[in-house]
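Visitor: Below is the structure, and that's it, no one-letter string:
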């Protein structure tokens, strides 16, 4: 299976923004390099008009330069082994790949991810923020939803924090396959990632905690469903948008009867906590 490969040089401060924007138009794999980003997409998934508009939007501000090629085969494990480093969230969680040595003795929790794409490994600010929120929230004996699960890292974290049940799903075949592989690696017996959206998958009622790290437009569209799926007193954590977008997200959430609680921000990205009061 051939992939289109785009080697992008850009200002360091724009790397995560560009990755998020490219993920939004179909790119499914990224490697950060010294010069910028290598990005990959299947030819049939690329909308040239959207791609050209994206590059034009950031070309001057981010000093973007692009070269395009074709990659016949990608050994993602080999590629990630060269570029992926473990991360620590506070002193509580150590996220590593299968090829890194364990540090379980030094951390309360260790999550093992077989990395196949950039989002969901903990390196992106939104995933890091979501993990940070999870560490401050009570998961014990709770019903948890992880919407847009990616690698499944948030669902894995939820189970390690004591959740009794986790519903996890994603719209991407590759994410579902990778997520279920990661569930098995981390010993999540009985937890299966489904393919679909919050409106189409099989799910419970009255979740105690919903986690959704997707993007602003999807979150705004699905907020009514999240609100309806929350129990009274339930919590909703949203991320995948910029700090400047918080007012818009907050307004939409409050229109659904949700109460703004707090926010965490990093590198222009935000993760916001809401609660359902009735």
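Guide: On my side now, so go ahead. Keep in mind it's a predicted model, so treat the numbers as computed, not measured. Numbering: from 1, shown residues only.

Visitor: only C-alpha atoms for contact and neighbour calcs from this point on.
Guide: Will do.

Visitor: measure residue 3 to residue 132 for me?
Guide: Taking CA to CA, to the nearest Å as the measure, residue 3 falls 34 Å from residue 132.

Visitor: what are the ranges of the helices in the protein?
Guide: 15-23, 48-58, 76-83, 125-136, 153-160, 173-185, 216-229, 246-255 (DSSP state H).

Visitor: Check it against this one:
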């Protein structure tokens, strides 16, 4: 089936950092949905149906003569992606209390054990933004709270919120593969209070949440933050990530216009995860 066919781009970059991070961010903006970081660069994946021959024209870093970037592209079947992922995916540990691992990894005695099989979805915890959002969630009081995980990817953030005591959680992603993958991972972790939905911020109409989590990208955040604010209960918390340090003033300005004040932000390798309160 065509939906199981992806285009794989192998990028060789010099220097690897920070070029790989910038490249991933720009590829995400033109439709690439999953990435594997390698010692020499990045593997990037996009569904064949979303791909076109000029897909890289909007990726400005490829034209930057200060960096050396080369690439090759090929079609890849879903099964081949799974093999690539299993070869590269190692468990991660967050704040010594939360482990994100694959089904084939040995279970450890730890407070929050999360099993994720991402397939083509974003959100294993390896990327800085996911890791920082997990850190934020570990420091929140979620007992009895209602939570929204917007752009849920694998569902890993929603799953941790449930394990931290959230009462009811909606996990939303516009990508069908992420929607299906989140359903699988929620079931895999034995969670029963997460509703996984396929769609965008229009699904928020009429809903209220104590905590809203959005790990997406700068442009979508700037567009949708007003909708998040409208769906946030008074005294609620908005966690956002998926952007660089240089973009924080833009995000904060938009939040400030809507009556949200920044309380804390975490930075890692130039990426930011910020906490705003209403």
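Guide: That came through fine. Source: prediction; values computed, not measured.

Visitor: on that earlier part again, would you turn the helices of structure 1 into a markdown table with mean neighbour count and distance to residue 29 of structure 1?
Guide: Below are the helices of structure 1 laid out as a markdown table (neighbours: other CA atoms under 10 Å; distance: least, CA to CA, whole Å):
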| stretch | mean neighbour count | distance to residue 29 of structure 1 |
| --- | --- | --- |
| helix 15-23 | 20 | 8 |
| helix 48-58 | 13 | 15 |
| helix 76-83 | 14 | 9 |
| helix 125-136 | 20 | 16 |
| helix 153-160 | 25 | 17 |
| helix 173-185 | 20 | 11 |
| helix 216-229 | 17 | 20 |
| helix 246-255 | 16 | 27 |
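
Visitor: closest to residue 109 of structure 1 out of those?
Guide: Among the helices of structure 1, helix 153-160 comes nearest to residue 109 of structure 1, with 7.2 Å by CA to CA.

Visitor: So the counterpart of residue 258 of structure 2 in structure 1 versus residue 148 of structure 1, what's the distance?
Guide: The equivalent of residue 258 of structure 2 in structure 1 is residue 256 (alignment by TM-score structural alignment). Residue 256 of structure 1 sits at a distance of 20 Å from residue 148 of structure 1 (criterion: CA to CA).

Visitor: Please say which of these two ends up with more neighbours.
Guide: Per other CA atoms under 10 Å, whichever of residue 256 of structure 1 and residue 148 has more neighbours is residue 148, with 27 against 16.

Visitor: ok, now which ones touch the equivalent of the more buried one over in structure 2?
Guide: Under the alignment (TM-score structural alignment), residue 148 of structure 1 pairs with residue 151 of structure 2. Residue 151 of structure 2 is in contact with 171-174, 214-216, counting by CA atoms under 8 Å, 6 or more residues apart in numbering.

Visitor: mind running it again at 6 Å?
Guide: Residue 151 of structure 2 sits next to 172-173 when contact means CA atoms under 6 Å, 6 or more residues apart in numbering.

Visitor: And for residue 182 of structure 2?
Guide: Contacts of residue 182 of structure 2 by CA under 6 Å, 6+ apart are 154-155.

Visitor: Tell me the counterpart of it in structure 1.
Guide: Matched by TM-score structural alignment, residue 182 of structure 2 corresponds to residue 179 in structure 1.

Visitor: From residue 221 of structure 1, how far off is its match?
Guide: Taking CA to CA, one finds residue 179 of structure 1 at 24 Å from residue 221 of structure 1.

Visitor: just to revisit the earlier point, go through the helices of structure 1 and name the closest to residue 39 of structure 1.
Guide: Distance to residue 39 of structure 1, taken as CA to CA, is lowest for helix 15-23 among those, at 8.2 Å.

Visitor: so the closest one corresponds to what in structure 2?
Guide: Against structure 2, the aligned range for helix 15-23 of structure 1 is residues 20-28 (TM-score structural alignment).
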